[in-house]
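Asks: I need the structure of the sequence given here:
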Amino acid sequence: MTETRSVCVYCGSSFGNKEKYAAHAEKLGKLFHQLGWKLVYGGGTTGLMGKIASATMGPNLDGKVLGVIPDALVAKERDSSEQDINDKLKESVDNHKGSTPISSAYGETAVVPDMHTRKRLMANESNAFVAMPGGYGTLEEVLECITWSQLGIHANPVVLYNIDGFFDNLLKHIEHSIEEGFISKKNGEIVQVAYTAEEVVEKIANYVVPEGRFNLKWTDEGAHSSNS
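Replies: I've put the predicted structure just below:
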């Protein structure tokens, strides 16, 4: 169907208030497993992160998954089971204290010293980027990824998986910035939008690098452009 991809997915370590978020994460993971695509994600086993990772691994645990997580976010003491943690997160995001357990059932995990190392490794391991619903971290990561494309650090697909209109306000902000002259219309095309798991795959497979991006020569960030 399409060439093999290594897809970085940014998403929440909580489930959110709608069951459809987890359902879409599971469906996308199953599609990755079916296609033989590799998932790169933020590590851990909770929330949407855990849901897409376990689905990508598949029932026989033969999928391709790399989780990248800073040491500070790894739950060192497991006072509760992973199921207990996920049950609590389903009740309220306020129960989530930031740390998460890790498990080989969710793929390979790379524990790194800090957030900067995490983001760099995730980017270097990927040739496409997808954002699903999430909080501050998800928004920060995908916006940086979009900026990297604008600056010519990479030329890989960037897709917002806009489940139930979750990213509508962000898309309005981008459109407003274009209207106000802060983002060029061509650079607005860096961001692709999908509403189903199948459309995410289609947007990645058929991505066309927009013209008009900055043609800069990077040295320190050069590893990212090698995936373009």
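Asks: going forward, measure contacts between C-alpha atoms and count neighbours the same way
Replies: Fine.
Asks: Please, where are all the helices along this protein?
Replies: With DSSP state H, the ranges of helices along the chain come out as 19-35, 47-57, 82-91, 115-124, 136-150, 168-179, 197-205, 222-225.
Asks: what would these look like in TSV with mean neighbour count and distance to residue 162?
Replies: Conversion of the helices of the chain to TSV gives the following (neighbours: other Cα atoms under 10 Å; distance: least, Cα to Cα, whole Å):
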stretch	mean neighbour count	distance to residue 162
helix 19-35	20	10
helix 47-57	27	14
helix 82-91	16	21
helix 115-124	18	21
helix 136-150	18	13
helix 168-179	14	7
helix 197-205	18	10
helix 222-225	19	25
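Asks: Out of these, which gets nearest to residue 76?
Replies: Relative to residue 76, the nearest member of the helices of the chain by Cα to Cα is helix 82-91, separated by 12.7 Å.
Asks: and this one, so I can compare the two:
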Amino acid sequence: MNSIAIFCGSKAGNESVFIEQAQKVGAYLAEQGKTVIYGGGRTGLMGIIADSALQAGGKVIGVIPTTLVDRELAHPQLTELHVVNTMHERKAKMAELADGFIALPGGAGTLEEIFEQWTWAQLGIHLKPCAFLNIHDFYTPLFDMIHRTVETGFTQARFAEQLFQSESIEEILEKFKNYQAPEPKWGVQ
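Replies: Alright, predicted model coming up:
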């Protein structure tokens, strides 16, 4: 597992722990020799992840749609920057480049991106792990809802179990190293 896609906020949030952990994640991934794949922005947790990985000597690849480049939101110092036409192309390119996916705190875009990858894993479009870095219990209510979807018969337990959560980037990478994808929903694609 050489490249990790990070989904996170284009804002920094209102608690310093989010910034501190984003800095730690970027530096740790670089120190572990992992390439960071992310949305290519320079603001919020996105920019913090990129900056800390680059400062630690890591490789950072951004994937950003033209409309955001036009608004001058692209990070200017990345190892590589892929400019695509649409958000759909962005997610597909990130999925192609990444060996696994981690969500840090963020809003609707972060949730949409990680849930699409988790859905693709269930369908067998890819067999890559997905995780949430649960900083300061940010995602605990979300996991309560995911467990509710299992209890009510909308999600198969094996798919909920394949979705990792931890407060520790180290633990997530360890789980990724030992990851075995469950049988896809309708067999291997």
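Asks: Fetch the TM-score of the aligned pair.
Replies: The TM-score (TM-score structural alignment, normalised by the length of the second structure) is 0.94; 189 aligned residues with a Cα RMSD of 1.5 Å.
Asks: Once you drop chain neighbours, what's closest to residue 134 of the second structure?
Replies: Closest residue to residue 134 of the second structure apart from its sequence neighbours, by Cα to Cα, 6 or more residues apart in numbering: residue 167 at 4.8 Å.
Asks: give the contact list for the corresponding residue of the first structure for that neighbour.
Replies: Counting by TM-score structural alignment, residue 167 of the second structure lines up with residue 195 in the first structure. Residue 195 of the first structure makes contact with 161, 162, 163, 164, according to Cα atoms under 8 Å, 6 or more residues apart in numbering.
Asks: which of the residues you listed still touch in the second structure?
Replies: Compared against the second structure with both residues aligned by TM-score structural alignment, their matches' Cα atoms under 8 Å, the contacts of residue 195 of the first structure retain 161, 162, 163, 164.
Asks: Aligned counterpart of the first one in the second structure, please.
Replies: Yep, that's residue 161 of the first structure we're talking about. Matched by TM-score structural alignment, residue 161 of the first structure corresponds to residue 133 in the second structure.
Asks: Surely its match touches residue 114?
Replies: No: taking contacts as Cα atoms under 8 Å, residue 133 of the second structure lies outside contact range of residue 114: 11.6 Å.
Asks: Pull up the overlap in contacts between those two.
Replies: 102, 103.
Asks: Can you list the neighbours in contact with stretch 167-174 of the first structure?
Replies: Applying Cα under 8 Å, 6+ apart, the contact partners of stretch 167-174 of the first structure are 133, 160, 161, 162, 183, 188.
Asks: Just the ones of those residues in strands?
Replies: Per DSSP state E, strands hold the following members of these: 160, 161.
Asks: Emit the PyMOL select command for whichever of the contacts of stretch 167-174 of the first structure are buried.
Replies: PyMOL command restricting the contacts of stretch 167-174 of the first structure to the buried ones, with burial defined by 16 or more other Cα atoms under 10 Å:
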select buried, resi 133+160+161+162+188
